[in-house]
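**Student:** For reference, the sequence and a predicted model appear below.
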Amino acid sequence: MNAGRPAASDAAIEFETLADDAWLLRLGRSIDDGLNARVHALAARLRLQAPSWLRDVVPAYASLAVFFDPFAIDAAAARAWLRAQCEHAHAAAPSPAARSIEIPVAYGGEFGPDLHDSAAELGVSPQVLIARHSERDYTVAMIGFAPGFPYLSGLDPELALPRLATPRTAVAAGSVAIGGAQTGIYPRPGPGGWRLLGRTPLRLFDTARDAPSLLQPGDRVRFRPIDAQEFARLQAAP
């Protein structure tokens, strides 16, 4: 399979060997909402076709990883099939039905230790930052970094903030943050360098659920500000 060598571009999509059982399809190399929408449309088309040898389809911002069963199909045949799907993606791409999910968030204080400094850096009040962050509709562009971590596109460009110069060694699960031109939610405790604005009591990743990740690529997300009392009530709910 010439592991590690990128193949030539097919219909403006580059095919790269990701593993002996996976191809990486690059539709571009930038963070762009339109490009990400093409990635999700192609992912939906592949899932709709669902050949028996197709194991998984994993979308990112501008690329799509496709895993196949190497005992059921060889890499060249899988690539040929994928190439054909890419050629028809624009004319017959399905429109995936996006779920709309509300994420309650307690902003500031112990929940969002970077809210005030971030607002000051942006030249707005904390209340204005909360309002502008929570009034937007976001799209889950991809899941990455950690299991269940959603990278959300749609952040107001004027709210973009650089990452912390020194990342924290511990970030609470459910922390809602801004990193560069993106916003996201930490699903589990761990290190992180994004600006923490608030926290949600919802569990973003739970292995006890049939679908461990609460959010999936392509989902639509809106944040709803809540107070500490509602946070405690929702956190205690089964």
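**Tutor:** Right, received. Where do you want to start?

**Student:** From here on, just use CA atoms for contacts and neighbour counts.
**Tutor:** Will do.

**Student:** tell me the strands in the protein, going along the chain?
**Tutor:** Ranges of strands within the chain are 6-10, 13-19, 22-26, 54-59, 63-68, 100-107, 138-143, 150-153, 168-171, 175-179, 182-185, 190-192, 195-199, 220-226, based on DSSP state E.

**Student:** Including mean neighbour count, could those go into CSV?
**Tutor:** What follows is those, written out as CSV (neighbours: other CA atoms under 10 Å):
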stretch, mean neighbour count
strand 6-10, 13
strand 13-19, 19
strand 22-26, 22
strand 54-59, 18
strand 63-68, 22
strand 100-107, 20
strand 138-143, 24
strand 150-153, 24
strand 168-171, 13
strand 175-179, 24
strand 182-185, 23
strand 190-192, 15
strand 195-199, 27
strand 220-226, 19
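
**Student:** of all the ones you listed, which lies closest to A211?
**Tutor:** Closest to A211 of those, according to CA to CA: strand 138-143, at 13.4 Å.

**Student:** Okay, one more to line up with it:
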Amino acid sequence: MRLLPCGAHALLVELDSAAAVQAVHATLRAAGLPEVLDLVPAARTVLVEVRPGAGLAGVRAVLETLDEREPPALGRDVLLPVVYDGPDLDLVARTAGLSTAEVVELHTGAAYTVAFCGFAPGFGYLTGLPEALRQPRLDSPRERVPAGSVGLAGEYTGAYPRASPGGWRLIGRTAATLFDVDRDPPALLAPGDRVRFQAQSR
């Protein structure tokens, strides 16, 4: 863990893994420090913003007690229904040396955590993808990925909240509304949420 000042009222915590990021984020959220205004997890960092004048001593003290093996369980349980008919399902199966049915079984059998959000409003990067399904992005990204597309890339899986360019391997689609400006909160997924995928027929 590396702690870097980030302006006058923030600290950037650099970490070695997505699991460590989740542990730091969950531990600081659970601590409920009144001076903390915002926590922003990313792939290998957590940005901690505090009230002007509050100082960072409390944040540092909490980080000294961090136990990455047993972080607090925070967030909600979210079930996403998926029709597994994505254009890259066969490619993922061939690359993994599996049948398409085995890909679906592995993807739906795993428990995921929203590590962080980004790329587009409502896009959650989910960790927990089985090792057998971890594959690189497409060599040539698509100019338009339909909203609701469920894909995977590297150690992450996730669903596109709106139509956009993208290079993830698409294995299915969900009808869930992942981002709605008229909903409170607008994003269905938030860091720390626990996610499962459920296979549905067409």
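**Tutor:** Happy to help now that I have it. Here the structure is a predicted model, which is why all the values come from computation and not from measurement.

**Student:** Adding distance to F205 of structure 1, write the strands of structure 1 out as CSV.
**Tutor:** Converted to CSV, these look like this (distance: least, CA to CA, whole Å):
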stretch, distance to F205 of structure 1
strand 6-10, 34
strand 13-19, 26
strand 22-26, 25
strand 54-59, 17
strand 63-68, 21
strand 100-107, 14
strand 138-143, 11
strand 150-153, 10
strand 168-171, 15
strand 175-179, 13
strand 182-185, 11
strand 190-192, 13
strand 195-199, 14
strand 220-226, 16
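
**Student:** Minimum distance to R83 of structure 1: which of the ones you listed has it?
**Tutor:** strand 6-10 (6.7 Å).

**Student:** so what does that closest one touch, helix or strand wise?
**Tutor:** Other helices and strands packing on strand 6-10 of structure 1, by 3 or more CA pairs under 8 Å, 6 or more residues apart in numbering; DSSP states H and E, are strand 13-19.

**Student:** Spatially central, which residue of structure 2 would that be?
**Tutor:** Structure 2 has Y125 as the residue nearest its centroid, 2.5 Å off, counting by CA atoms, centre = their mean.

**Student:** That residue reaches C117, doesn't it?
**Tutor:** Yes - counting by CA atoms under 8 Å, C117 is a contact partner of Y125 of structure 2 at 5.9 Å.

**Student:** Give the aligned equivalent of R224 of structure 1 in structure 2.
**Tutor:** With TM-score structural alignment as the criterion, the equivalent of R224 of structure 1 in structure 2 is Q198.

**Student:** er, V66 of structure 1 actually
**Tutor:** So, by TM-score structural alignment, V66 of structure 1 is matched to V48.

**Student:** same thing with R136 of structure 1?
**Tutor:** Aligned partner of R136 of structure 1 by TM-score structural alignment: A110.

**Student:** Quick one: residues contacting its match.
**Tutor:** For A110 of structure 2, the contacting residues are G128, L129, P130, R196, by CA atoms under 8 Å, 6 or more residues apart in numbering.

**Student:** Return the set of buried residues in the longest helix belonging to structure 2.
**Tutor:** What stands out as the longest helix in structure 2, according to DSSP state H, is helix 18-31. The neighbour-count check on helix 18-31 of structure 2 (16 or more other CA atoms under 10 Å) flags A18, A19, A20, V21, Q22, A23, V24, H25, A26, T27, L28, R29 as buried.
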